[in-house]
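Asks: mind looking at a prediction? Sequence and model below.
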Amino acid sequence: MTLFIAEEKLIIYRKSQINVIPVNEIIFIEKSNKDTLIHTRNKNFSVNYTLKDLELKLPSNFIRCHRSFIINMNLIFEMRNLNENCYSIQFNNCKKDALFNKDNIRKISYLQCLKN
């Protein structure tokens, strides 16, 4: 499996197929057990890459906010405090949430302020 970004598209080459995912449609990326799932508006893709691999390829509006999540800062709808160490992020047009840890709240808040 080969991965690269060209013209704002994440291109994943597999043995039998090629997936082309517009980067602006990626809501978040999640590590779940041994799978890495790319969540988009229309579909989820399972890939054989680490979050670190993907983090290095994606543009700056994607941040690693938790050991299991990379989020698209442009699609955040709301952030909620779950407990003293963990927060939940809700996204526009997505039923599933992502998590981020307390240590990253300042980074996310700062980047959100820069965006606005």
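Replies: Thanks, I have it. Here the structure is a predicted model, which means the values were calculated and not measured.

Asks: rest of the way, CA atoms for contacts and neighbours
Replies: Fine.

Asks: so which residues of this protein form helices?
Replies: 51-57, 105-115 (DSSP state H).

Asks: can you pull the contacts of Lys31?
Replies: Taking Cα atoms under 8 Å, 6 or more residues apart in numbering, we find Lys31 in contact with Leu37, Thr50, Leu51, Ser68, Phe69.

Asks: and the comparison structure, right after this:
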Amino acid sequence: MPYNDIMYIEKNGHDVILHTTSNVFVERISLNEISKRLPVFFIRAHKSYIVNINKVLSLRINELFLPNNVTIPVSRSYLTNIKKKLLEIAR
């Protein structure tokens, strides 16, 4: 599966769930381990979520909005970095 197809990755217990626009895949790996393998356009948004920054439609206060009415929470500790990345791709 190409990385561009992944919208976001979420932690669920000992598994991570990779969400694409059309499918869901479950892998038994830690979120930290999978984050080391991802390209730079993936960014941590929350302790349980990694998001493909290219799929973000908007950011409001502490939530990212993705296609298919998906909303991802944003932790305060990751907010500054997310804003910076969004500004970089907007240019």
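Replies: Happy to help now that I have it. None of the values given here were measured: they were computed from a predicted structure.

Asks: that older thread, take the helices of structure 1 and write them to TSV, including distance to Ile27 of structure 1 and mean neighbour count.
Replies: Compiled in TSV, these are given as follows (distance: least, Cα to Cα, whole Å; neighbours: other Cα atoms under 10 Å):
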stretch	distance to Ile27 of structure 1	mean neighbour count
helix 51-57	13	15
helix 105-115	15	12
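
Asks: will you turn the ones you listed into CSV that also has distance to Asn24 of structure 1?
Replies: Below are those laid out as CSV (distance: least, Cα to Cα, whole Å):
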stretch, distance to Asn24 of structure 1
helix 51-57, 14
helix 105-115, 15
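
Asks: closest one to Ile5 of structure 1 among the ones you listed?
Replies: Each of those has some distance to Ile5 of structure 1 by Cα to Cα; the shortest is helix 51-57, at 6.8 Å.

Asks: measure the residue nearest the centre of structure 2 to Ser75 of structure 2 for me?
Replies: The residue lying closest to the centre of structure 2 (Cα atoms, centre = their mean) is Val51, at 1.0 Å. According to Cα to Cα, to the nearest Å, Val51 of structure 2 and Ser75 of structure 2 sit 13 Å apart.

Asks: anything in contact with each of these two?
Replies: Contacts common to Val51 of structure 2 and Ser75, judged by Cα under 8 Å, 6+ apart, are Ala45.

Asks: need the counterpart of Ser109 of structure 1 in structure 2.
Replies: Here Ser109 of structure 1 is matched to Lys83 in structure 2, going by TM-score structural alignment.

Asks: before we move on, what about Asp97 of structure 1?
Replies: If you follow Asp97 of structure 1 across to structure 2 using TM-score structural alignment, you land on Thr71.

Asks: kindly report the same for Ser88 of structure 1.
Replies: The pairwise alignment with structure 2 assigns Ser88 of structure 1 to Glu63, based on TM-score structural alignment.

Asks: now do that match against Pro39 of structure 2, distance only.
Replies: Noted for Glu63 of structure 2: a distance of 22 Å to Pro39 of structure 2, by Cα to Cα.

Asks: show me which of these two is the more surrounded one.
Replies: Higher neighbour count among Glu63 of structure 2 and Pro39: Glu63, with 16 against 11, using other Cα atoms under 10 Å.

Asks: thought the more buried one was touching Asn69?
Replies: No - assessed by Cα atoms under 8 Å, Glu63 of structure 2 is found out of contact with Asn69, at 12.0 Å.
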